[in-house]
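Novice: sequence and predicted structure below; questions after.
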Amino acid sequence: MKHFIVEINYLVPVDQLSDVLPNHRAFLQTGYDRGLLLLSGPREPRIGGMVVARANSLEEIQEFFNNDPYHLQKVATHTFIEFNPVLHQPWLDNWVKG
C-alpha cells in the first residue's frame, strides 16, 4: 500500500465553493468508506485543503480524485505527494500496513 498527502488548491475564492462543498464532502466520504482516506480538512487560511490517503498506486488515487466535484467543476487542483510512513502511532498500524 502506498501513502499520499493530497494537497487541494482552490482556483476560486472560498466563498464561491458553497454550492459544490456538500458534494465534495460526500465524495470524500466514499473514500473513507473504501478505506482510502485517513483524514482531511481545509487549510488555514482557506486556500485549499489537505488529505492523507492510501492506495495501491499513484494512478489509483489520482483516478479516485478525478471524480472529486472540485475537480469536475474546475474549482480546485490536486497535487499528490507519495511518502513512506516509517513512524506512526501504534493505533494506526492496521491502516498504515493496509
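Specialist: Yep, that arrived.
Novice: from now on I want contacts and neighbour counts done on CA atoms only, so please keep to that.
Specialist: OK.
Novice: residue contacts, Phe43?
Specialist: Wrong residue type there; residue 43 is Arg, not Phe. Listed by CA atoms under 8 Å, 6 or more residues apart in numbering, the contact set of Arg43 reads 49-50.
Novice: structure B:
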Amino acid sequence: MLILSLTYIKSTQEADVHMQPHLAWVKEGYDKGWFLASGRKIPRTGGVILAVGDRTAIEAFVAEDPFTIHGICTYEITEVALTTVVEGLEALKG
C-alpha cells in the first residue's frame, strides 16, 4: 500500500482554484483501481490518499495531478507493507 501525503505549499485559496481538476484527477485514480480512500487533512494543510498498485506508475500519475502541475502541493509517498487489517479492508494489504 502507498500513502500519498499532500502538503500545500500555496494558499488554500489557490488550491480551491484548481480543486475541480484535482478532484477529476482523483476520480481517475479510483477508476484505475489505484485509490482506495482519500480526504483532506485537518487542519486543512493538504490531503491523504491511500493507494495500491505499481509505485512507478502511481508516481507518474502523481506528476499529472493539477495540484502538482500548478505547484499547489508537494507529495510524500510512503510505501507500507501491511500485515494485519480488519475484516473488509484486505485490499489495503495489496
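Specialist: Looks like it came in fine. Treat the numbers as computed from the prediction; the structure is a model and nothing was measured.
Novice: ok, Gly53 of structure 2 touching Met1?
Specialist: Yes: using CA atoms under 8 Å, Gly53 of structure 2 is in contact with Met1, at 7.4 Å.
Novice: what do these two both touch?
Specialist: What both Gly53 of structure 2 and Met1 touch, as defined by CA under 8 Å, 6+ apart, is the set Gly94.
Novice: quick one: which of those two has more around it?
Specialist: Neighbour totals were compared for Gly53 of structure 2 and Met1, and Met1 leads with 21 against 14 (other CA atoms under 10 Å).
Novice: show me what contacts that one?
Specialist: Going by CA under 8 Å, 6+ apart, Met1 of structure 2 touches 50-53, 79-82, 92-94.
Novice: contacting residues for the most centrally placed residue in structure 2?
Specialist: Centroid-nearest residue in structure 2: Ile49, 3.3 Å away (criterion: CA atoms, centre = their mean). With contact set as CA under 8 Å, 6+ apart, Ile49 of structure 2 has these partners: 3-5, 35-39.
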